[in-house]
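Undergrad: My questions are about this predicted structure, shown below with the sequence.
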Amino acid sequence: MSDLSGIDCLASFSPESANLQQWLAYLEALHPSEIDLGLDRLRQVAERLQVTTLPCDVITVAGTNGKGSTVAMLDSVLRHAGYRVGCYTSPHFLHYNERICLEGKPVSDDLICQAFCQIEQARAEISLTYFEFGTLAAFLIFAEQKPDFAILEVGLGGRLDAVNLIDPDVAIVTTIAKDHESWLGSDLEQIGREKAGIFRPNIPALLGAQEMPASVRATAQSLGASCIAQIGQDYRWQPESNKQQWQWQQLNAEGEVTLCYQALPKPALPLDNAATVIQAVQLLNKPVAPKAIYQGLANASLTGRMQRIGRFLLDVAHNPHAAQYVAARLQEQPKTGRRVALLGMLDDKDIESVLEIMAPEFDAWYIAQLSGPRATPVQRVLEKLSQLGCDNCQGFTDVSAALAAVLKDTSEDDNVLVFGSFYTVAGVLAEKERLTP
C-alpha cells in the first residue's frame, strides 16, 4: 500500500499520475464509511458515465454462501463454450485486480486506473465508497471490452448493493443464512427479502438452496420473475452409483425428469452450486453445448474454497452454514495423520457457533490474531475452545506466526485446514511458497 493516508492522501493525490496502490489508498480515505448501502449516489455517477446497462448478457449472483463457487463454475462453463466472460467478485486475496477478470485473468493495473480516473472526473461532488468505485470500474471495463457475458457477484445483501444497479438476464440467489447481521439483521425472512432484490420482471430467478425463507420466492413473484426455478423442486442432482460422478436432472411440475446430464465430473466446489450453474445455462440467451458443461465443471476451481496446497486445505468459511459444509467435507475424507486448524476470525461473525461445529474435527488449534478493529481477540477464541473441551490450542500474534508454528509442528501425514476469514486465507496465501516442500 502507499504510505499516504487520511487527510495527507486526499490533499496530495494526483489522479492522472497515481498508480493502483495510490488509488486504493485514496479510495480508502475518501468516504467516511466502508459500507453505505443505497443506489442513488451510484446511479447518478453511472448515468454520467453511461454505464447503467452493459453491452452483454448479465448474470447476477447473490446469497450468503456459494456466490464465489457459482461464479467460478459459470465462468468456466461459459469459457469452455467459447464465450468471452467478464467476472466481478469481492473481496480479493492478494491483488485488487482479482476482483475484475476477463477471460479468466485479472485485468491490468492500467485498465483499472483509467476507469478510476473516469469515475473521479464524473462523480464531482458525489461521494462514493471504495466498493462503489470498484463496481463502477468493473462496469466501465466491461462496457469497453464487451465480453459476451458479465457475471456480477453481489457484495452485501442484494437490493441496495452497488451491483444491483445493472439489470440481469438471469438472477441467482445461492443460499440464505445469518451473516453481516449488523447490516442485514438476524431475521432470515428479511435477509432473504434483501437478497431477492436482485430479481427483475420477466427475468428468470434461480433459488440455489432447498431451504429458503419464504420471502425469497415471494419477492421473485412480486417482482414478476419470468420463471422461478429452485433446486430440489425444478432441478436436482443425484450421485451416480460409483459416487465419483453425479447427474443433473430438470423436472416438470409433476416431478418428471425432462432433461438429464449423466456421469458428470465431481467438481471441487459444492454440488448444489454446480447444479444451479447447469440450470442457469439452460435459461441463457446463448447456446451452451453439453461438452462445455462437462469440461467447465471438471476444470473449475476457486481460490480459498476447499483449495488444496500440499497438506494444507484453505477455505474462507466464516459462518455456521459454511462451517457445516466444510465439516461435512472433512468427514468424507479418510483421516491419516493429525487434523490441525489454523483459524483467524472477525468479531462480527458468529464465532461461537462456528467453533461448536468445527471443534470435533481437529486434534490441535492454532489461533491467529487478525489486524484491524473488527478482529476477534485470540483469547476469546481460546476460551471458547477450552469450554468445548479442546485442550491443544495456541494463540499467535498474526497469521504468519501461526503458520510458522504449524509448519514446525506438523508432518506431511497431517492435514491442516486454514479457515475463518478471507484475511486468514490471504495471509497464508501470501506465504504460499512455504506450504509445500
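TA: Everything's here; your move. Note that the structure is a prediction, hence the values are computed from the model and not measured.

Undergrad: CA atoms for contacts and neighbours, from now on please.
TA: Will do.

Undergrad: which SSE is residue 372 in?
TA: Assigned by DSSP states H and E, residue 372 falls within no helix or strand.

Undergrad: Same check on residue 16?
TA: Under DSSP H and E, no helix or strand contains residue 16.

Undergrad: Tell me the spacing between it and residue 30.
TA: 17 Å (Cα to Cα, to the nearest Å).

Undergrad: Give me the more crowded residue out of those two.
TA: residue 30 (19 against 10; other Cα atoms under 10 Å).

Undergrad: Please name the residues that touch the more buried one.
TA: Contacts for residue 30 (Cα atoms under 8 Å, 6 or more residues apart in numbering) come out as 10, 127, 128, 129, 130.

Undergrad: Pull the number of nearby residues for the nearest residue to residue 401 once chain neighbours are set aside.
TA: In this structure, residue 401 finds its nearest non-sequential neighbour in residue 368, 7.6 Å apart by Cα to Cα, 6 or more residues apart in numbering. Neighbourhood size, residue 368 [other Cα under 10 Å]: 26.

Undergrad: just residue 142 next, same as before
TA: Around residue 142 there are 25 residues (other Cα under 10 Å).

Undergrad: Equivalent analysis for residue 435, please.
TA: 14.

Undergrad: I figured it hits residue 308, correct?
TA: No. Counting by Cα atoms under 8 Å, residue 435 does not reach residue 308; the two are 10.2 Å apart.

Undergrad: want to compare, so here's the second one:
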Amino acid sequence: MSADFEGKGEWLKDDWLKYLESIHPAEIEMGLGRVTKVAQALDLFKPAPTIIVVGGTNGKGTTTALLGQLLAAKGLTSAGYNSPHIHHYNERINRRSLNADGSISATQLISDEELCCAFAAIEIGRGDVPLTYFEFGTLAALWQIKQWQVDVALLEVGLGGRLDAVNIVDTDLAIVTSVGLDHQDWLGDTLDLIGMEKAGIGRKSKPLICGQLDVSQGFIDAANAIGANAYYQGCDFSIEQAEQGWLLTLPCALKSSIHLPNGHIPYFNIASAITGLYVLGLLPDEKGIQQAVADTRVPGRLTSYACQYKNTSLTFILDVAHNAQAAAFLASQLKGCNMAVLAMLGDKEPGAVIAALPQIEQWQLASLSGYRGQSSEKLKSQVLTSNGGKFFSCHDSVEHAMIASLQAIQTQGIEDAEVLVIGSFLTVSAAELALNHIDGLEWVVI
C-alpha cells in the first residue's frame, strides 16, 4: 500500500466523493488511455460473463431497468451501472442477486461499505494515473460488479459512446436507444457526427441494436466500419400500437410477434431491450416478458404524484427530460397538461425544450444552484424571443416554482390539473425534496 493511501482506508462515502471531485482535472482530455491502463492492472474488462452496454441520447436508464427485469424473469442475476443519480451516489451501482429459494431479488443498491471498498481498490490500482470523476466511478463500478459475480453486467454509457469510459469493456451486446442533439460541444453539432460517436460502442461480429427510427447515415457508416451485426428498429424489428397494448415483431423470429401490455417506459425502448436479449438468446418466455414490461418503473421518468393541496386535487409529473427529443416524447404522452416547471443546467437549450411542448401554456422557470446551474432569468432571456404568447414566471428555486404553480391552479380554479416538472436530474431531485417541504401538500406516487 502506497504512502499516499494511508488514512483513506478509514474514509466514509462522503470523504471519497469529495476526494473524487477534488482530483477531477480542470481540463478533460477525451480518450480511453488512462482508464484502460487502470482497468488492465485490475483485470476489469470482463466483470461478468455477459456484458451489455447501453448508449443513446435518451432512454438509457429505462432500457437498462427493463433489461434487469427481463433477465430476472429468465432466472439470471445482473448488476447495473447508471448515471447520474437523483439523490444518492449509491443509485448508480445496483444488483439483482439470487435469493435462497432460487428466485431473483428486487434491485439492491450498493452499500456505503461496498462503495468505499470499491473506491479504495481503484485508488490503489490507479497508481499515479489521473482519472476524472466519471472515470474513477466507472472503474469502481466495474470492480464491484466483478466482486458480485453476477451473470450479466448492464452498463450505461455516460456521454457519447466511442470515447466514454464504459466503452473499455469486452461487450457482448450494444444497444443505442436513440440519437438526438445533446452535448454538441463534445459530440458534434449534427446527427451524423453524434451517431458516429454512439455507434462506437458496437463490436465486430457482435449484435448492435439501434432503437432510433430513421437513424443518421453517420451511425450506419460507423456500425458498418466496426463490422457490428446491426439491427435497426423499423427495419429488422418493429413495434406498433395494438388493441390493449403493443405488438413487437422480432428479427428472424420463428414466432413473428409478441403482444405486450402498456408499460411505464417508452415503447421504443421496450422494443430495443427485448430484441437485444432475443438475439443473445437470453429472452424469457412471453409471460415473463409481459410481466417485466408491466413491472418496470424508473424514478424520474414520468413519475406521477397525486397531490392534495388546500382542497385542490392535482398531479405533479416529474421527468429528467433535458433536450428536445425527450421533450417531444413527453408531448406525445401528456395531452392534457398545460403547466410546467422548468429548471436546467447551463449547457442546455431551454428554447428547444419549450418548442417541443406546444401544449404547455404556463411555464414556471426555476434557478438551479451550483456552478453548472442556469438561473431562471437566463432561461427566460433565451426563450422570450419565441414564446408564442406563453406565460413565463421566474423563481429562485424549484420548490418556489412548484408553489407558484399550486397558487396559479387555485387562483384559476383548475380542477385535476397536471403540472410537468422537467429539465435535469437535479430538477427532479429538488422537486422530490420539495414535495416533502411544501406546507399543506399531501401526495402519493401513482
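TA: Right, received. Where do you want to start? It should be emphasised that the depicted structure is a prediction, and the values quoted were computed from it without experimental measurement.

Undergrad: overall similarity of the pair, as a TM-score.
TA: Here the TM-score for the pair of chains, by TM-score structural alignment, normalised by the length of the first structure, is 0.90; 414 aligned residues with a Cα RMSD of 2.0 Å.

Undergrad: hang on, the earlier thing: put together CSV for the contacts of residue 30 of the first structure, with distance to residue 326 of the first structure on each row.
TA: Putting these into CSV (distance: Cα to Cα, whole Å) gives the following:
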residue, distance to residue 326 of the first structure
10, 43
127, 39
128, 36
129, 33
130, 31
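
Undergrad: in the stretch 251-400 of the first structure, which spans are helices?
TA: All helices of the stretch 251-400 of the first structure, identified by DSSP state H, counting those that start in this stretch, fall at 271-282, 290-299, 320-332, 351-358, 378-387, 399-409.

Undergrad: residues making contact with the shortest one?
TA: Pointing back at helix 351-358 of the first structure there. In contact with helix 351-358 of the first structure (Cα under 8 Å, 6+ apart) are residues 318, 319, 320, 323, 324, 327, 345, 381, 384, 385, 388.

Undergrad: Also the longest one?
TA: With Cα under 8 Å, 6+ apart as the test, helix 320-332 of the first structure has contacts from 65, 177, 306, 315, 317, 350, 353, 354, 357, 358, 361.

Undergrad: and the fifth one, what pairs with it in the second structure?
TA: With the correspondence set by TM-score structural alignment, residue 317 of the first structure lines up against residue 321 in the second structure.

Undergrad: Just the buried residues of the contacts of residue 30 of the first structure.
TA: 10, 128, 129, 130 (16 or more other Cα atoms under 10 Å).

Undergrad: Of the residues you listed, which is the nearest to residue 98 of the first structure?
TA: residue 130 (15.2 Å; Cα to Cα).

Undergrad: In this structure that closest one contacts residue 26, no?
TA: No. Between residue 130 of the first structure and residue 26 there is no contact under Cα under 8 Å: 9.0 Å.

Undergrad: now, of the helices of the stretch 251-400 of the first structure, which is deepest in the fold?
TA: Highest mean neighbour count among the helices of the stretch 251-400 of the first structure (mean count of other Cα atoms under 10 Å): helix 271-282, with a mean of 22.

Undergrad: Superpose on the second structure and give me the mean offset of that helix.
TA: Per the superposition on the second structure, helix 271-282 of the first structure and its aligned residues are separated by 0.8 Å on average (mean Cα distance after the TM-score superposition for the first structure).

Undergrad: Quick one: list the elements packing against that helix.
TA: Packing partners of helix 271-282 of the first structure (3 or more Cα pairs under 8 Å, 6 or more residues apart in numbering; DSSP states H and E): helix 67-80, strand 205-207, strand 235-239, strand 245-251.
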